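*Asks:* Have a look; sequence and predicted model below, questions after that.
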Amino acid sequence: MTKRIAVLIDGENLSADLSEAILRRAKALGDPFLRRVYGNVALMPGWSKQAEFTLVHSGSGKNSADVLLAIDAMELAGGRLVEGFVLASSDGDFTHIATRLREKGLDVLGMGAAKTPPAFRHACSAFYVMESKAAPPPPKPAPKPTSTAPATKGPEELDLHIRAQIAANSRQGRGMKIVDLSLAMRTKHNVTISALPEKRWRTYLAARPALYDLDPKGPDAFVRFHPAGFGASAKNGAAQ
């Protein structure tokens, strides 16, 4: 004899696009003659389009859908009207009701998302993980910048300016003092290092070892550029 199965769904917790998967699993257990979806109908418009299910409007009270589902489950179990349940929710609050139903000798198939708490999963006779295929909401557009400050030069253009300054001010192949480079970049190219993420010229230059070679720290530290690091464009720069 085919088992009579009650399918009780937390409609505020699961998307209506899972209805087919829920019903298919329920039919594998027996005859899902009773199929109810609980929740505030205003919050689950997708379920109202599922003709195979009956909507039970819970109103807008906190946890009202959970309470109605639990009451119906215990009434059905007490009246011996069903021989098994499908509890579809990812909410751990259904752990207790699943436990009580199993104590009455009834099979309980739990169904929910991967985030479902282990306690609810283990309280069921078996648990099936589902994932909604509904498209996630589109990301919010990034706010437009409101600053009127001039845009910072891109790294490639900035490095070409740095190379040109070092080449023009190199002292007998030693390169250029970092403090002098800072002044030259500010006066000739309107570039202030505090406007860049690195905040300090030594930090900026040291982060690009393929382009620059630095002396140890000190007020008279020099920086040199590596022609190979700039590729073919370095041929246009003056020798260090």
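*Replies:* Done, it's in.

*Asks:* can we go C-alpha only for contacts and neighbour counts from here?
*Replies:* Fine.

*Asks:* I figured Asp66 was touching Leu8, is that so?
*Replies:* No: the criterion here is CA atoms under 8 Å, and Asp66 misses it with Leu8 at 10.3 Å.

*Asks:* list residues touching both of the two?
*Replies:* Tyr38 (CA atoms under 8 Å, 6 or more residues apart in numbering).

*Asks:* residue boundaries of the helices in the protein?
*Replies:* 19-29, 64-78, 95-103, 118-123, 155-169, 178-189, 201-206 (DSSP state H).

*Asks:* one more structure, for comparison:
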Amino acid sequence: MTTTPSTARLAVLIDADNTSPKHVSALLEELATYGVATVKRAYGDWTTTQLGGWKAQLNRHAIVPVQQFAYTTGKNSTDSALIIDAMDLLYSGNLDAFALVSSDSDFTRLATRLRESGKTVYGLGLRKTPQSLVAACDTFIYLEVLGEDRAESPEAEDADPAATLPNLQSLLSRAVNATSDDDGWAHLGAIGSYLRSADSSFDPRLYGAAKLITLVQAQGYLTTTGSGTAVRVGLKGRVTSTNAAAKKAPAKKTAKTAQSKG
């Protein structure tokens, strides 16, 4: 049976050592648009005071805490526990996708391994997340753009310089050119797919827009036509006017009618 995004079964695996509990509500709300979180686990050493703020969120969202003692100083045992659980869940065959919540590049190989097995992988982390992990996921969502975290936060100051946003005009222009028909028009859905394929972390919210259509319509070098699911986008000055095309069609029909009468 084919699963749709809204019915896909997700495993949400949270690296609590590297994730603030303040992001939990927003990230689970975001993931609800991709499927149903049938597994929710948070990994860390719950005997330490550093994770004390997590208790309320664990109870509120029915997240199962997985205890992992730090046996050796400088070694992250939490990573190993999460990776082992992820592989066990993979082989259970009961899941369609995995959501890895961490800003740690140690999960890069796990993400690629899950994708090699045909599973969709969503990554969620801070802007400082290394590009290796971002690229390893089908979709990577920055926690700073979710919910109340859209406001400037101290964590944003620690962002990796490599995480600087790509030039938007260049990005959108390439997307339109790559997906447009001969008349210069490209379907909005195709543009969105191209952008996600080119950069798994692309998100209109990073540029201050709630949706892709809002972002596109705010660009002076782009023009749009249609509505709903039929929106098309083109570069100004490089598209065939829809009005001109509409006027040409009846003329051809009239010519054919005249020939049939003759």
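*Replies:* In hand now; what should we look at? Predicted model only: the values in this text are computed from it and were never measured.

*Asks:* Now the helices of structure 1 in TSV, please, with extra columns for mean neighbour count and distance to Arg35 of structure 1.
*Replies:* What follows is these, written out as TSV (neighbours: other CA atoms under 10 Å; distance: least, CA to CA, whole Å):
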stretch	mean neighbour count	distance to Arg35 of structure 1
helix 19-29	15	9
helix 64-78	17	12
helix 95-103	18	17
helix 118-123	18	21
helix 155-169	17	62
helix 178-189	15	72
helix 201-206	16	65
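
*Asks:* Show me what Ser103 of structure 2 lines up with in structure 1.
*Replies:* Under the alignment (TM-score structural alignment), Ser103 of structure 2 maps onto Ser90 of structure 1.

*Asks:* number of nearby residues for its match?
*Replies:* 22 (other CA atoms under 10 Å).

*Asks:* Grab the longest strand from structure 1 for me.
*Replies:* strand 31-39 (DSSP state E).

*Asks:* ok, back up a step: would you format the helices of structure 1 as a markdown table with distance to Gly112 of structure 1 included?
*Replies:* Shown next, in a markdown table, are the helices of structure 1 (distance: least, CA to CA, whole Å):
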| stretch | distance to Gly112 of structure 1 |
| --- | --- |
| helix 19-29 | 9 |
| helix 64-78 | 15 |
| helix 95-103 | 12 |
| helix 118-123 | 9 |
| helix 155-169 | 49 |
| helix 178-189 | 60 |
| helix 201-206 | 50 |
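
*Asks:* how about these, which one is nearest Asp213 of structure 1?
*Replies:* The closest of the helices of structure 1 to Asp213 of structure 1 is helix 201-206. By CA to CA, the value is 7.6 Å.

*Asks:* Give the aligned range of that closest one in structure 2.
*Replies:* Helix 201-206 of structure 1 maps onto no residues of structure 2, going by TM-score structural alignment.

*Asks:* now that helix, how far from the centre of its chain.
*Replies:* 34 Å (CA atoms, centre = their mean, to the nearest Å).

*Asks:* before we move on, what about stretch 109-118 of structure 2?
*Replies:* With CA atoms, centre = their mean as the basis, stretch 109-118 of structure 2 stands 17 Å off its chain's centre.

*Asks:* In structure 1, what stretch matches stretch 21-41 of structure 2?
*Replies:* With TM-score structural alignment as the criterion, stretch 21-41 of structure 2 aligns to 16-36.

*Asks:* Quick check: end-to-end length of the matching stretch?
*Replies:* 12 Å (CA to CA, to the nearest Å).

*Asks:* ok, and what's touching it?
*Replies:* With CA under 8 Å, 6+ apart, stretch 16-36 of structure 1 has contacts from 2-9, 44, 46-47, 50, 52-56, 86, 88, 111, 130-134.

*Asks:* Pull out the buried residues from those residues.
*Replies:* 4-9, 44, 47, 53, 55-56, 86, 88, 111, 130 (16 or more other CA atoms under 10 Å).

*Asks:* Please identify which pair of the residues you listed lies farthest apart.
*Replies:* Every pair of these checked by CA to CA; the farthest is Arg4 and Met44, at 26.9 Å.

*Asks:* before we move on, the earlier item: which among the helices of structure 1 is found nearest to Asn40 of structure 1?
*Replies:* That would be helix 64-78 among the helices of structure 1, by CA to CA, at 7.4 Å.

*Asks:* what's the mean distance for the closest one versus structure 2?
*Replies:* Taking mean CA distance after the TM-score superposition for structure 1, the mean distance separating helix 64-78 of structure 1 from the aligned residues in structure 2 is 0.5 Å.

*Asks:* Asn79 of structure 1 matches what in structure 2?
*Replies:* You called it Asn, but residue 79 of structure 1 is Gly. In structure 2, Gly79 of structure 1 lands on Ser92 (TM-score structural alignment).

*Asks:* Just give me the neighbour total for that match.
*Replies:* Ser92 of structure 2: 9 neighbours (other CA under 10 Å).

*Asks:* what does Leu18 of structure 1 give?
*Replies:* If we define neighbours as other CA under 10 Å, then Leu18 of structure 1 has 17 of them.

*Asks:* same check, this time on Asp107 of structure 1
*Replies:* 20.

*Asks:* what's the answer for Leu188 of structure 2, then?
*Replies:* Leu188 of structure 2: 24 neighbours (other CA under 10 Å).

*Asks:* ok, now how distant is it from Ala178 of structure 2?
*Replies:* Distance from Leu188 of structure 2 to Ala178 of structure 2, by CA to CA: 12 Å.
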